[in-house]
Structures are given as C-alpha cells and as structure tokens.
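# turn this into a structure:
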Amino acid sequence: MSIPKLRRGDRLVLATHNAGKLKEFQELFAPFGLELISAGELGLPEPEETGTTFAENARTKAHASAKGANMLALSDDSGLCVDALDGRPGVYTADWAGVPRDFNFAMQRVQDELLAKGATTPEQRKGSFNATLCLAHPDGRDMIFVGKCDGTLVWPPRGTIGHGYDPMFQPEGFDITFGEMAAETKHSWAPGQQGLSHRARAFAQFVENQIEG
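I've put the predicted structure just below:
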C-alpha cells in the first residue's frame, strides 16, 4: 500500500541517534521545507538491529520510530561492502567501529583484513557504499528505496569531512575520497539527477515517489 506524499511544512522523524546522519539528511531535505526531527531528539529508544540485510534493519528502525512518535518516520540502514572481504562489513559496518564508535579503528580493521587477503592494488580493493531508506507509517505501511555508490578503498585515509568510513572511500570517477569532498559534491542531488553518494541516490528515489512536486 502506498503512503501519501509529503508536502512543504510536513513533519518527519528521522529514525537515528547518529548526529552525522542527521546532518546529512538535513542537507538533503533543505530544499523541500520539511521539518526533520531525529528519534534521538525525541528520546525514543534505539531498537535492536537483528536483520541480516539493510532492508530488514531499515524496516526495524523506521517502524519503531513511527510507532514511538505516532508519525511518519524515515530510516536509513547503510554500510560498506568490500568485494575482497565477501561483502563485509555490510550490515555490521557500524559494529566494526566498536562501542563507543571509533571509525579510525574500523578503517584500520578494513585495511588489516584487506592486507590479510593480499589486496594491495586498486583493482583488488573495490567496494561499495549501500543505503536503504524505509519510510514507515504508524499503521504499519512502508516503502523501500535503495542506492549504491561504487568505489575503491584507499590507504591511508584522507580528509576530515563526512563521517564513518568516508576518508578511505574514493568513489568511481574521482581522485578524492568522500572525506575530502564537499557535501554539495558528495550529495550532488538535483531533480532529475541520481546524485553521487549511496544516500543521495536512495534519496532521489524517495523524492521522486514521496515528495509532492
């Protein structure tokens, strides 16, 4: 079942407690006049993510926030999939950073495991960032949107912009990492364009289907 389209002035819960993710979505939503508030700001608990796919975890988070806030909620489950590591860390991307999150540690783990596989050339260090968005209604309806960005894992990490594994991910067609890339370039989203980042590409689908033109 479909969900009514969003219009300027509508309020939406972003199902996250991650400040970096909230900032990215606020930048993406800026042109549309929607009020975005995070699950963390509302004091909603973080549900346990037990899914084995991005879609399963996105649904878990979106429905928990939609029910907890009794309003529309948008979640994002995203991660880094490294070809030489058989798609890992995948849905466990955040877990590789430990508690509290330390993405310098996580990037070092990716590097160590790549070296253990003998992956030293750019061709051997391919991977992708993947994002799955879920828009959930309090009554249980939901919609899924998927985006992917291919690239190469570089070492040492470069740049301090962005968050997570951005400093070691160089997207295809660029000679800089996400960690060195301005937000407007990383997202590079506009009506009729798919954008660059995995999140921007999933967001482009969301906009096309769910935001009133």
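# for the rest of this, base every contact and every neighbour count on C-alpha atoms.
Noted.
# show me what the helix or strand where residue 127 lies is packed up against.
Element membership of residue 127, judged by DSSP states H and E, is strand 126-136. Under the contact criterion of 3 or more CA pairs under 8 Å, 6 or more residues apart in numbering; DSSP states H and E, strand 126-136 touches helix 54-69, strand 73-82, strand 142-153, helix 198-210.
# could you list the buried residues of the very next helix or strand once past the shortest one?
Proceeding C-terminally, strand 73-82 gives way to helix 103-116 as the next helix or strand, assigned by DSSP H and E. Using 16 or more other CA atoms under 10 Å as the test for burial, helix 103-116 gives 103, 106-108, 110-111, 114.
# how about the residue most central in space within the chain, nearest residue that isn't a chain neighbour?
Against the mean C-alpha coordinate of the chain, by CA atoms, centre = their mean, the closest residue is residue 78 at 4.0 Å. In space, residue 78 comes closest to residue 131 once its chain neighbours are excluded; the distance is 4.2 Å by CA to CA, 6 or more residues apart in numbering.
# and residue 135, what is it in contact with?
By CA atoms under 8 Å, 6 or more residues apart in numbering, the contact set of residue 135 is 62, 72-75, 142-144.
# how about it, nearest residue that isn't a chain neighbour?
Going by CA to CA, 6+ apart, residue 135 has residue 74 as its nearest residue, at 4.5 Å.
# and that neighbour, what does it touch?
Going by CA under 8 Å, 6+ apart, the list of residues near residue 74 reads 12-15, 62, 133-136.
# follow-up on the earlier one: JSON lines for the contacts of residue 135, including distance to residue 28?
Listed next are the contacts of residue 135 as JSON lines, based on distance: CA to CA, whole Å:
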{"residue": "62", "distance to residue 28": "18"}
{"residue": "72", "distance to residue 28": "17"}
{"residue": "73", "distance to residue 28": "16"}
{"residue": "74", "distance to residue 28": "13"}
{"residue": "75", "distance to residue 28": "14"}
{"residue": "142", "distance to residue 28": "21"}
{"residue": "143", "distance to residue 28": "19"}
{"residue": "144", "distance to residue 28": "17"}
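# to compare with the earlier structure, here is another sequence to fold:
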Amino acid sequence: MRVLATTTNPRKAQRLQELLRPLGWQVISLAEVQVSIPEVPHLSPLDSALVRAAAAAKASGIPAIADESVFELQVNGKLEHYSVHFGPWNTALERNLRLLERLRGLPIERRGARFITVVALAQPSGALEVFQGEVAGLILQRVERQGGIGYDPLFFVTEIGKTLADMTPEEREAVSPWRRAVERLVQAQAAFNPRSEPTKPQPEVAKPDPPSPPPVLPMRVLVATSNAGKFKELREGLAPLGWQLFSLLDYPFKMPHEDGSTFEDNAMLKAAFATKQVGIPALADDSGLEVEALQGEPGVYSARYGGKSSDIERNLYLLDRLKHVKGEERRARFVAVLVLAYPDGHLEAYRGEAHGLILEAPRGEGGFGYDPLFYVPEAGKTFAEMSLEEKARYSHRGKALRALLEAHRNGPPPREIVALE
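Sure thing, here's the model as predicted:
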C-alpha cells in the first residue's frame, strides 16, 4: 500500500519508511506529488494533524500521514501547548526566555511537562485514526547551554537524565515522541491487518488458583552519594520509614557534573540520573551557604568557592570577602534540598533552611565545611560547636529530612496534579 507523508523533508520520509517497513507500506512525500495542503491556524495539535492528513488523503486519493509536535504544561488547571502559545517571537532564545518568565518562582517539582507528537492516519474515504507518542520531563529554571532547537535546552528528560539539547542523536532517537507515535501506528495496523495467518485457538486449560499475595517488602532506595558520613547521617534520619538503603558504593557508576543554577536543579539532576541507572527510587541532595552581603554567594558553588580545594581555604576566603562587613550585616543561611526521584519520572522535593550569622573567626571543632563560621543565634552556638542531635534539630538538612519523613509518614504521598498559579 502506498501512503503519503505530509512532509517535504526527505530524511523524515526515509525514516518513516523504515519504521513502517513491518507493514509493507511504500511511503511517498509531498516532494514527489503535486498536492496542496491548506494551513489552518489556531488549531490544537490533534486538530491540526487531523486536518492536514484528511486534506492530503482527499487530494491525493491515497492514505496520508500527518503529525504535529508540541510541549504540554498544566497552567491554571488547563493543559497548555506552549510551543504554540508562547509566540510569535523571532528566535528560539526569545521563546525560551518568555517561557522562563512565565514559570518564574515555580519549584522544580511543579515544572513537569510532556513533549508530545500526534500522528494522524487518514483514508480517502474519510476514516481517521490518531496515535500519540510522548516523553515526560521537567522545564529547568534557566538555559544552561545552547543546542538543539526550540525548547530543547530547557526540557530535561527524566528517563535519560539530560536535556534534549545535551543528548546524542542515538539518545534523542530513543526518546523521540514522533518515533513512539509511529510505532503505535504500526502495532495497531499489524494487529488489525495481520500479514500472516492467525494461530489456531488452543484448547482451554483449567486455570490454577491465584497465588497468595507476596509479603510487603520495604522500599529500596539509592542514596546518591559515595560520602560515607553523609550516607550514615541520612540512613539514621530515614530509619523511621524502614526503607532499605543503598549508596553509590553499592552501585559504582559515575554521576553527572553538578552544573545546575539552583540547589533544586542540582538535586533533581542527580536523583533523576541515578534512578534511571538502577531502576529503583533515588534520593539526592544539594546544599550550600548563601551570604546576604555577597548577594547569595557562594550558593551552588559552596563546595568549590573561590577555586579553593579545602574547607580551611574556603573559610579563609569567605572571611576575606567579608572583612569590611560587620555585625548584623553578616546574615547568611544554609539551604538543603532533598529530591526523591522514581523510575517513572515522578519527583518529590523537600527544602530546609537554617538562618544565622557568619562569625569573624571560626569556633568549634566539629562539623565540616563552613560549620565553624556559621552561628545560630537561636542555639547560641556554631554548627561546629553542636552535638549531632543539636545540629539535626537546627540544620537545613535536618529540616528537609523532617519534611520528607512527614510526607511519607503514612506511606508514599499522593501524586496530585498541581496547577500553576
């Protein structure tokens, strides 16, 4: 059977031919026939694909395939196809900036989106069939690097652990919603019009009694760290949940570089990547110090502030940066974000903050990082002067951990669809 692909792109037509090979169909493109397809603006992706396919089939007298691809986001309780909505602008960068402005202030766990392709198959008789492919992901909070087309630099695909712009051609092909939609078309046509004789029905066999339900096992979670101290701290904090925990020492794979612009981005990137590698939920965190007088420095760069290689060097560098800042002007906060990612792409994020002051000289022998400089007025001590129990009570990570424990107190929290305000 011959089928008309409503494209003038020879590479796309060739790829469609390869995907339709199991059906034995021959694909021809608009470059090979004289068919005019009207442009109908202001239609939904589904309607646009249907109208174009139907027009092509009627004009050519053979079945026709048309597709439309969009990004989809829940906005104010409604599904918005924002690759269409956020325009017209002259460049992809302008559209990306417009989208970022639209989502300003939204936490990463509420930035869920889908990249969708609708493929319509129309017959000259007027019969229509629709097939949809999709890939789930998140809209990042800033453009980290250019690449790809359109919204590719902003769309982070959870099942791969990369943005579309960062993917290799092979990775991009693997998650292509267009390919998935076409494959569903092939599956449906093969089932409806099999090319071989159906197998003979087998005699009915008595069904055995259903097995007893398996025992409820504890949830297995990978803590995405190879730091034994951090793993011990989180294992003790998560003990009330009864989870079976593993660390990167149990699953030795290389984590991606932390190049996000926020703590939420970094924790999400690590957790989403880790759960994809091991196939079980993964918990990752990112934390750091934000000093008000330094406009939020060192922030996400706390562990490599000033290019220094040790805690002592970073503390001395921070003190030098604040040498002309006195008293209450040395306000700061520690921030920690925990992200729990599931293999199906679902994310949970928990944030904790600890407010205090940066002292002019270190105090205390415990802790690590900036703990000797961070003074908590409420406790009258620096983090380095506190016992582990005290630090858990006041620390940013302790607060984020308690938020996670509260959410999971009666099992996993419900997955609600949250509309943007």
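# thinking again about what came up before, got the contact list for the residue nearest to residue 78 of structure 1?
Neighbour list for residue 131 of structure 1: 54, 76-79, 146-148, 198-199, 202 [criterion: CA under 8 Å, 6+ apart].
# which of these sits closest to residue 87 of structure 1?
Of all the contacts of residue 131 of structure 1, residue 79 has the smallest distance to residue 87 of structure 1: 9.9 Å, by CA to CA.
# counterpart of residue 350 of structure 2 over in structure 1?
Counting by TM-score structural alignment, residue 350 of structure 2 corresponds to residue 145 in structure 1.
# so its match touches residue 209, yeah?
No - taking contacts as CA atoms under 8 Å, residue 145 of structure 1 lies outside contact range of residue 209: 9.4 Å.
# between these two, which one's more packed in?
residue 145 (20 against 17; other CA atoms under 10 Å).
# contact partners for the more buried one?
Taking CA under 8 Å, 6+ apart as the test, what residue 145 of structure 1 contacts is 132-134, 202-203, 205-206.
# the aligned residue in structure 2 for residue 72 of structure 1 and residue 258 of structure 2: what is the separation?
Counting by TM-score structural alignment, residue 72 of structure 1 lines up with residue 281 in structure 2. Here residue 281 of structure 2 is placed at a distance of 20 Å from residue 258 of structure 2 (CA to CA, to the nearest Å).
# do residue 238 of structure 2 as well
24 Å.
# cool, and residue 280 of structure 2?
Taking CA to CA, one finds residue 280 of structure 2 at 21 Å from residue 258 of structure 2.
# for residue 50 of structure 1, give me its contacts.
So residue 50 of structure 1 contacts residue 57 (CA under 8 Å, 6+ apart).
# just the element for it, please.
When elements are assigned from DSSP H and E, residue 50 of structure 1 belongs to no helix and no strand.
# which strand or helix spans residue 156 of structure 2?
Going by DSSP H and E, residue 156 of structure 2 is part of strand 155-157.
# rewinding a little: surely the residue nearest to the centre of structure 1 and residue 128 touch.
No - counting by CA under 8 Å, residue 78 of structure 1 does not reach residue 128; the two are 10.5 Å apart.
# hmm, which of the contacts of residue 145 of structure 1 are common to structure 2?
Among the contacts of residue 145 of structure 1, the ones still in contact in structure 2 (both residues aligned by TM-score structural alignment, their matches' CA atoms under 8 Å) are 132-134, 202-203, 205-206.
# who wins for neighbours among those residues?
residue 134 (29 neighbours).
# what about residue 49 of structure 2, distance to residue 84 of structure 2?
Residue 49 of structure 2 is 14 Å from residue 84 of structure 2, by CA to CA.
# and what of residue 313 of structure 2?
In terms of CA to CA, residue 313 of structure 2 sits 50 Å off from residue 84 of structure 2.
# again, but for residue 385 of structure 2
56 Å.
# with residue 310 of structure 2 instead?
49 Å.
# now residue 257 of structure 2
Residue 257 of structure 2 is 33 Å from residue 84 of structure 2, by CA to CA.
# who has more neighbours out of those two?
residue 84 (16 against 9).
# assumed that one was part of a helix.
Yes - under DSSP: H, G, I helix; E, B strand; the rest coil, residue 84 of structure 2 sits within a helix.
# residue in structure 1 matching it?
Using TM-score structural alignment, residue 84 of structure 2 pairs with nothing in structure 1.
# how about the contacts made by residue 338 of structure 2?
Contacts of residue 338 of structure 2 by CA under 8 Å, 6+ apart are 264, 267, 283-286, 349-351, 400-401.
# ok, now residue 33 of structure 1?
7-10.
# just give me the closest of the residues you listed to residue 21 of structure 1.
residue 10 (20.0 Å).
# burial of that closest one, as a residue count?
13.
# and stretch 243-263 of structure 2, how far from the chain's centre?
Counting by CA atoms, centre = their mean, to the nearest Å, stretch 243-263 of structure 2 is centred 15 Å from the centre of its parent chain.
# from residue 178 of structure 1, how far off is the equivalent of residue 226 of structure 2 over in structure 1?
Matched to structure 1 by TM-score structural alignment, residue 226 of structure 2 sits across from residue 17. Between residue 17 of structure 1 and residue 178 of structure 1 the computed distance is 22 Å (CA to CA).
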